[in-house]
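J.: coordinates only, sequence not included:
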């Protein structure tokens, strides 16, 4: 019987693993052809768009603060008149609101493909702060279907956008930009790339064509296990399995006798 190795500390385990002989192996992995990647933009452009967005939505935050103050004045029976910013009707905040908007937008585009509008929807997303990212992954596919541009925001933008809107944080904001109103955002949106998903568009408009497999090869290392050592490990596992089975059988007999 081979002697069991005893490690006195975690460092010894790591040292033993590092000193173990390894060999290079190649593993083949099938990659899905239906994966979309989030668009990337230059850091300076992202910061410029964020500053423009904060300046644009700032009136919405002030209006929200005024609404809170109005509630207090109503209790004192003081008349208050507030004018709602027109931009509020073209702003959609949060994953749920943006999802519902995109659903309606895609449905309307399919029903009226030749319809024209003076509004250009653009989605601003703080994907760095969204944990896990799968919470908003569907927005990427929906924006590709709707052909809506997506602007990834710089780090720590979630709290800044939320503060400008008068809320705690905002991970996703979609604005329907109008010409001669949000001109700076409209011009910046020209530099944003569209999310390309030709296979998704073809599935809706054309006959589906076969897409071949994409195979990736990963180079990695595995420890070299000698035949004697490998046989010893198998014997140890077999003995452990026999001991576990015996213990379970004894437990059943003891339970039946009681």
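T.: Received it, and whenever you're ready, just let me know what you need. Quick caveat: nothing in here was measured; it's all calculated off a predicted structure.
J.: hey, let's count contacts and neighbours off CA atoms from now on
T.: Will do.
J.: and residue 239, how many neighbours?
T.: Counted with other CA atoms under 10 Å, residues neighbouring residue 239 total 12.
J.: er, residue 147 actually
T.: For residue 147, the count of nearby residues is 17 (other CA under 10 Å).
J.: make sure it is actually in contact with residue 194.
T.: Yes. Counting by CA atoms under 8 Å, residue 147 sits close enough to residue 194 to count as a contact (6.8 Å).
J.: all strands for the stretch 101-250 of the chain, in order.
T.: When assigned using DSSP state E, counting those that start in this stretch, the strands of the stretch 101-250 of the chain occupy the ranges 119-125, 149-152, 172-178, 214-223.
J.: which residues are in contact with the first one?
T.: Think strand 119-125. By CA atoms under 8 Å, 6 or more residues apart in numbering, the residues outside strand 119-125 that reach it are 148-153, 171-179, 186, 189.
J.: alright, now check it against this:
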């Protein structure tokens, strides 16, 4: 005997067949065709030109940097593995962990030593550059004060100048910027101007796409978009030399001589963008859609509900007046009659006066 299929199993089978049908019968709207468009924009003299090293020079700089800082990435990856298997090791042997911890303290200090000469992250690099600019401004102000004191022949005790306190904690010598891996330009466009303000011997090395991944692997991080190396670093001395050979100094003409103003010729740039393909049919349909007024949609259901509620409120008000205020209704009717009688009397008197005259 074969059992009859229940109603529930039939509905489940129907739902499954409908899902398969919908998967196979999906109708997607075709994306509009696009074409390349060149838009002309006026150039600005405040845009700085970045110096890109060649591919071979970029490779040599990255390999030298990774050889100096690879211990940081190795140590951080080991830490991640240790955190994953920490509970398992503690269950097996507790005495071996103490010996490993004593040995690891020495390894940590040697592995993380390159981080003392580095500043990682665009925010941290910007803060260090701001400190360098403030230090330079303080030194220039102190020199001007000394000149004023020498001219006025006053002692230095009357206006003490503390140059030692103005020395910042960190002084950067070069910056790595992974421009090829950063699609938004305004996040790093301030770096060349700040570097030019800091000092004349400041270098910026811009890398093409793919450099961010190698730097992140070397330092054991997810992303490294901007990186700064200290000027007095002996560990990265070879990296400084390679950057000075491959890159040019940041040149900003309007910053060096702000008093010597000269008008530059008009520079028109062509920006390559993407636009829709406009045909005659699309233009006609767009114009017809704009010319034809859209019909006003009336919500009949809500309108009927409002009328019903209004009728109910009127009926309830009449019932309340008939029960609780019968005298008021009679007085209102009497007042209305009296006003009509008074109006008729005044009209009659006016007509008599007119006849007499």
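T.: Here it is on my side, so go on. Predicted, not measured: the structure shown is a model, and the values here were computed from it.
J.: mind checking the TM-score on these two?
T.: Overlay of the two chains. TM-score (TM-score structural alignment, normalised by the length of the first structure): 0.65; 226 aligned residues with a CA RMSD of 4.6 Å.
J.: how far off centre is stretch 112-124 of the second structure?
T.: Stretch 112-124 of the second structure sits 24 Å away from the centroid of its parent chain (CA atoms, centre = their mean, to the nearest Å).
J.: go on, stretch 233-246 of the first structure?
T.: Centre-to-centre, stretch 233-246 of the first structure and its host chain are 44 Å apart (CA atoms, centre = their mean).
J.: stretch 100-111 of the second structure too?
T.: Between the centre of stretch 100-111 of the second structure and the centre of its chain there are 40 Å (CA atoms, centre = their mean).
J.: the residue mapped onto residue 167 of the first structure from the second structure: how many residues sit nearby?
T.: By TM-score structural alignment, residue 167 of the first structure lines up with residue 221 in the second structure. Neighbour count for residue 221 of the second structure, taken as other CA under 10 Å: 14.
J.: over to residue 79 of the second structure?
T.: Count around residue 79 of the second structure with other CA under 10 Å applied: 12.
J.: for the host helix or strand of it, name the packing helices and strands.
T.: Assigning secondary structure by DSSP states H and E places residue 79 of the second structure in helix 55-84. For helix 55-84 of the second structure, the packing partners by 3 or more CA pairs under 8 Å, 6 or more residues apart in numbering; DSSP states H and E come out as helix 95-111, helix 211-219, helix 237-246.
J.: could you redo the last one with a cut-off of 6 Å?
T.: Judged by 3 or more CA pairs under 6 Å, 6 or more residues apart in numbering; DSSP states H and E, the packing partners of helix 55-84 of the second structure are helix 211-219.
J.: which outside residues touch the helix it packs on?
T.: Helix 211-219 of the second structure is contacted from outside by 66, 70, 72, 73, 178, 222, 223, 224, 225, using CA atoms under 6 Å, 6 or more residues apart in numbering.
J.: hmm, try it at 10 Å
T.: 58-59, 62-63, 65-77, 112, 114-115, 120, 176-182, 220-227 (CA atoms under 10 Å, 6 or more residues apart in numbering).
J.: kindly give a single ChimeraX line that selects the buried subset of the residues you listed.
T.: Selection of the buried residues among the contacts of helix 211-219 of the second structure in ChimeraX, burial being defined by 16 or more other CA atoms under 10 Å:
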select :58,62,63,65,66,68,69,70,71,72,73,74,75,76,112,114,120,176,177,178,179,181,182,220,223,224,225,226,227
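J.: the helix holding residue 79 of the second structure vs strand 203-207, what angle?
T.: Put simply, helix 55-84 of the second structure runs at 80 degrees to strand 203-207, going by axes from the mean of the first three to the mean of the last three CA atoms, to 10 degrees.
J.: how far out from the middle of the chain is helix 55-84 of the second structure?
T.: Relative to its chain's centre, helix 55-84 of the second structure lies at 29 Å (CA atoms, centre = their mean).
J.: count of neighbours near the closest residue to residue 246 of the second structure other than its chain neighbours?
T.: Spatially, and ignoring its direct neighbours in sequence, residue 246 of the second structure is nearest to residue 53 (5.5 Å; CA to CA, 6 or more residues apart in numbering). By other CA under 10 Å, 19 other residues sit near residue 53 of the second structure.
J.: so how far is residue 237 of the second structure from residue 53 of the second structure?
T.: Using CA to CA, to the nearest Å, residue 53 of the second structure is found at 18 Å from residue 237 of the second structure.
J.: and residue 73 of the second structure, by the same measure?
T.: 20 Å.
J.: what ranges does the second structure have for its helices?
T.: Secondary structure of the second structure (DSSP state H): helices at 7-24, 55-84, 86-92, 95-111, 122-152, 191-198, 211-219, 237-246, 253-256, 280-291, 300-324, 326-356.
J.: can you add distance to residue 163 of the second structure and give the ones you listed back as CSV?
T.: Shown next, in CSV, are the helices of the second structure (distance: least, CA to CA, whole Å):
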stretch, distance to residue 163 of the second structure
helix 7-24, 75
helix 55-84, 34
helix 86-92, 51
helix 95-111, 33
helix 122-152, 7
helix 191-198, 17
helix 211-219, 36
helix 237-246, 28
helix 253-256, 24
helix 280-291, 70
helix 300-324, 79
helix 326-356, 95
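J.: out of the ones you listed, which is closest to residue 262 of the second structure?
T.: helix 253-256 (9.3 Å; CA to CA).
J.: what's the match for residue 20 of the second structure in the first structure?
T.: In the first structure, no residue is paired with residue 20 of the second structure according to TM-score structural alignment.
J.: ok so, going back, surely the residue nearest to residue 246 of the second structure and residue 206 touch.
T.: Yes. In this structure, residue 53 of the second structure is within contact of residue 206 by CA atoms under 10 Å, at 7.4 Å.
J.: okay, and the common contacts of those two?
T.: Both residue 53 of the second structure and residue 206 are contacted by residue 247, under the criterion CA under 10 Å, 6+ apart.
J.: give me the residues contacting stretch 341-355 of the second structure.
T.: 335, 337, 338, 339.
J.: what span of the first structure is it aligned with?
T.: So stretch 341-355 of the second structure sits over no part of the first structure, by TM-score structural alignment.
J.: mind checking how far that stretch is from the chain centre?
T.: With CA atoms, centre = their mean as the basis, stretch 341-355 of the second structure stands 84 Å off its chain's centre.
J.: ditto for stretch 183-201 of the first structure
T.: So, by CA atoms, centre = their mean, the centroid of stretch 183-201 of the first structure is 19 Å from its chain's centroid.
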